[in-house]
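1. show me how the following folds:
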Amino acid sequence: MTINKAVMALAGFMVLLSVVLTQFVSPNWVWLTVFVGANLFQSAFTGFCPAAMIFARMGLKPA
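-> Now for the predicted structure:
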C-alpha cells in the first residue's frame, strides 16, 4: 500500500466513523468530520499532511 492510498483510507474511515458516532452517540462528533475535511483541503494546497508523515515513518512507500 502506498502513502496516498493509506491517507485516503484513513480519511474515509474517519469520516464514516464520525457519521456513526454522530448518529448514535452525540451530534458533536460531526466536528471530527469537519476536522478531517479541513485537513484534506489544506493538504491539497500546502502538501503538509501529518498522517502522510506518520505513514512514511511506518515504512509505507510514496506513490
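2. contacts, neighbours, all on C-alpha from now
-> Will do.
3. residue nearest the centroid of the protein?
-> When Cα atoms, centre = their mean is applied to the chain, the residue found nearest the centroid is residue 11 (2.9 Å).
4. for comparison, sequence B:
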Amino acid sequence: MCRENIVRMVAGIMILMSVSLAVFVHLNWLALTAFVGLNLLQSSFTKFCPLEVILKKAGVKE
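-> Purely as a prediction, here's the structure:
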C-alpha cells in the first residue's frame, strides 16, 4: 500500500472514531474531527503532511 492511501485511510479512521466518541462519550471529541479536517485542508495547500513524513522515515514506499 502506498503512502497516499495510508494517509487517507488514517484520516478516515480518525474522523469516524472521533464522531463515534462524540456520540457515545462526549461532544468535545468533535475537536479531533476539526483538527483532522484542518490538517487535511492545510496539506492540500502546502503539500505537507506530518503523517507522510513519519511514513517516509518508517520506510513505506511511495
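5. excluding covalently adjacent residues, which one is nearest to the residue nearest to the centre of the first structure?
-> residue 36 (6.5 Å; Cα to Cα, 6 or more residues apart in numbering).
6. quick check: longest helix of the second structure.
-> With secondary structure taken from DSSP state H, the second structure has its longest helix at helix 3-24.
7. buried set for that one?
-> Of the residues in helix 3-24 of the second structure, those with enough neighbours to count as buried (16 or more other Cα atoms under 10 Å) are 3, 7, 11, 14-15, 17-19, 21-22.
8. check the mean deviation of it from the first structure.
-> If you overlay the two and look at helix 3-24 of the second structure, the average distance to its match in the first structure is 0.4 Å (mean Cα distance after the TM-score superposition for the first structure).
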